[in-house]
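Enquirer: Mind folding the following:
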Amino acid sequence: MANKKEEDFFFGVSFLEKKRIDYIAIDSFDNLWWQSSEIFACIEEIYKRGILKMYREIICYGSSMGGYGALLFSHILRATSVVALSPQYTIDNSKIKYDLRFSNYAKQINFFFDDLPQYCSKTARKLVFFDPHDIDGQHAARMQGIPNVELVKMPFAGHSVTAFMQEVGILSKVIESVIGGTFSKADFRNQIRSTRRNSARYFSCLAEGLYKRNTKYTDLPIRLAIKSFSLSQNAKIARFIALRFAEVGNYEQSKEWFSKAIEIKTDLILSLRSIISLSIKHGRHEDALHFFKIGIKGKECGLISASGLASLEETIGKSIENEQ
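Expert: Below you'll find the predicted structure:
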């Protein structure tokens, strides 16, 4: 199961086609967490065609909202196994208070088929992959009482455990082992431990996790984040490093890492706004003007106006006069 807005292609299709594995890809064009009549019309069509009767082994497979759907419809789809990657127990905030990531979607949803313990298969082997240090860990904890659920912990993989497994090259092996009935949590744990040092995501999540636990101690999170950046050249990681240096008053290092983020040009406005604000705070008006001009050159919408530039130039002029 996949969300078309998040996937350029149906989730996992290239792998399945390469292995010549028959599949049905169920897609959602809206973030309704499968609370719509269309999914039931789709399943009804599957029944009409007698597709489920053709197979002894049926695996439901999905990530995040898709993982939730794979669990939710595992009984109806006669699944023998489920692979749920970072699934939610529910996003209905009348039932849970610990996760508000999807609250804007939840407000628009009529939850009429949203009870995992009641609706998911009792007999299928259900593998739930998640990061215990992420909010997903709280969802996984709620699933412990469901029969035949196996919780597979992936520390510091973040919400997208799928991307983590792809990054370290084990996702296809995991799916193949589930299909072949040979998946072992112990073997998987060993695979994770032996490959995670090649993962930028791992070091990034570890850095963020350590920082959240102790915001006064930034040296180790910075070093871990720099390791992550060396593996990925990711603008978000560069901004994280820049902000940590800013917090300890190291303007030059902060400026250097914001500049790296700007060079990558991903979420450029966030980086420009941050460094401009920091430059003004430290009285580095020429630096602020430099980054403003980068914003103008790139025509970043909403970042800069002619009056804003004139105001900054005036501020720089006054600052120079005061120094004289």
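Enquirer: switch to C-alpha atoms for all contacts and neighbour counts from now on
Expert: Fine.
Enquirer: neighbouring contacts of stretch 182-202?
Expert: For stretch 182-202, the external contacting residues (CA atoms under 8 Å, 6 or more residues apart in numbering) are 152, 154, 156-158, 164, 167-168, 170, 174, 177, 203, 227-232.
Enquirer: want to put them side by side, so please do this one too:
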Amino acid sequence: MKAEGRILFDGDRLRATLFNADAKKLIVTFRQRVAEDGVFSESTPVQRFVKRGYAHLHLQARVNDWYVNDETEAFEARIAEIADPYRRVVATGFSMGGFGALRFSKALGVQHCILISPQFSIAPKVVPKDRRYRDSADDFDPVLGDVASRARRGMRGVVLADPFRPLDIYNAQMILKAFPKLRLCRLGCGGHPATRVLGESGGFSRVQGLLLSGQVDPEDIVAMHRAGRRESPTYWRHLSENAEKRGHAALSAFAAAKHGEMGRETP
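Expert: I've put the predicted structure just below:
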């Protein structure tokens, strides 16, 4: 039977849906940046957590505004109320969703997190080198969207990023300054998001499962990434591209041939 969620914040720009509310622990997930925004997605529970006694709070922004708009403060207050009764709170998010986990970390009381290629900000003055999301930055309020002033500095966990994606590392380094107990996990040729290789090898669910134990170790995640990369078309394509940029023609050709032998990449 399909689990039913309760919408506990239903704004024009932001939405919060809670599943398995009577549990004692909580996982919070955030919708990432989507190619075609403008509507809320259907929320579904993370079953492996629900089955292990977690409630699931799914947070969404209707458009790609990085959760920063005229509803942000009311949303923040509401999700703080929702999360308050739970004795353990963990979170995960990709890209814009990772930013959301950082931005609302104090309000939610997040103890552990796994963040995949997250942004520290999209404000031009804060991240002048990162121009990727300037299409969303015109209406972005850098004060309301300031992560550092709202950081739960004791939050533990990992930031996953591809070291060959310099802008993702650029953001990650700023995140680690604001959240000193987070650790950087470098997943070479993983792309953006950095877990694409893990996704193709079925390893992301195991990474996510580390939050269940509270033992989120970068070395464990790197080992999963390495185990899956030989059969990952994404890995071989990125390796070929990166080798070519660095003048390693033989390696680039070898990796391109391996990519050609692989199946379709994960979207």
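Enquirer: TM-score for this pair?
Expert: TM-score of the superposed chains, computed with TM-score structural alignment, normalised by the length of the second structure, equals 0.77; 231 aligned residues with a CA RMSD of 2.5 Å.
Enquirer: Quick one, which of the contacts of stretch 182-202 of the first structure are buried?
Expert: Buried members of the contacts of stretch 182-202 of the first structure, scored by 16 or more other CA atoms under 10 Å, are 152, 154, 156-158, 164, 167-168, 170, 174, 203, 227-229.
Enquirer: that older thread, can you tell me which of the contacts of stretch 182-202 of the first structure are in helices?
Expert: 164, 167, 174, 177, 203, 227, 228, 229, 230, 231, 232 (DSSP state H).
Enquirer: residues contacting residue 164 of the first structure?
Expert: 157, 158, 199, 201, 202.
Enquirer: Just tell me what residue 159 of the first structure corresponds to in the second structure.
Expert: Taking TM-score structural alignment, the alignment pairs residue 159 of the first structure with residue 192 from the second structure.
Enquirer: Give me the number of neighbouring residues for its match.
Expert: Neighbours of residue 192 of the second structure under the rule other CA atoms under 10 Å: 18.
Enquirer: In contact with it, which residues?
Expert: 117, 161, 162, 165.
Enquirer: Filter the residues you listed down to the ones in strands?
Expert: residue 161 (DSSP state E).
Enquirer: Looking at the contacts of residue 192 of the second structure, state which has the most neighbours.
Expert: Most crowded among the contacts of residue 192 of the second structure, counting by other CA under 10 Å, is residue 161 at 30 neighbours.
Enquirer: In the first structure, what sits opposite that residue in the alignment?
Expert: In the first structure, residue 161 of the second structure lands on residue 130 (TM-score structural alignment).
Enquirer: Nearest residue to its match in space, ignoring adjacent ones along the chain?
Expert: residue 86 (4.9 Å; CA to CA, 6 or more residues apart in numbering).
Enquirer: same check, this time on residue 166 of the first structure
Expert: That would be residue 172: by CA to CA, 6+ apart, it lies 7.9 Å from residue 166 of the first structure.
Enquirer: Please identify the helix or strand for the aligned partner of that neighbour in the second structure.
Expert: The pairwise alignment with the second structure assigns residue 172 of the first structure to residue 205, based on TM-score structural alignment. Element membership of residue 205 of the second structure [criterion: DSSP states H and E] is helix 204-213.
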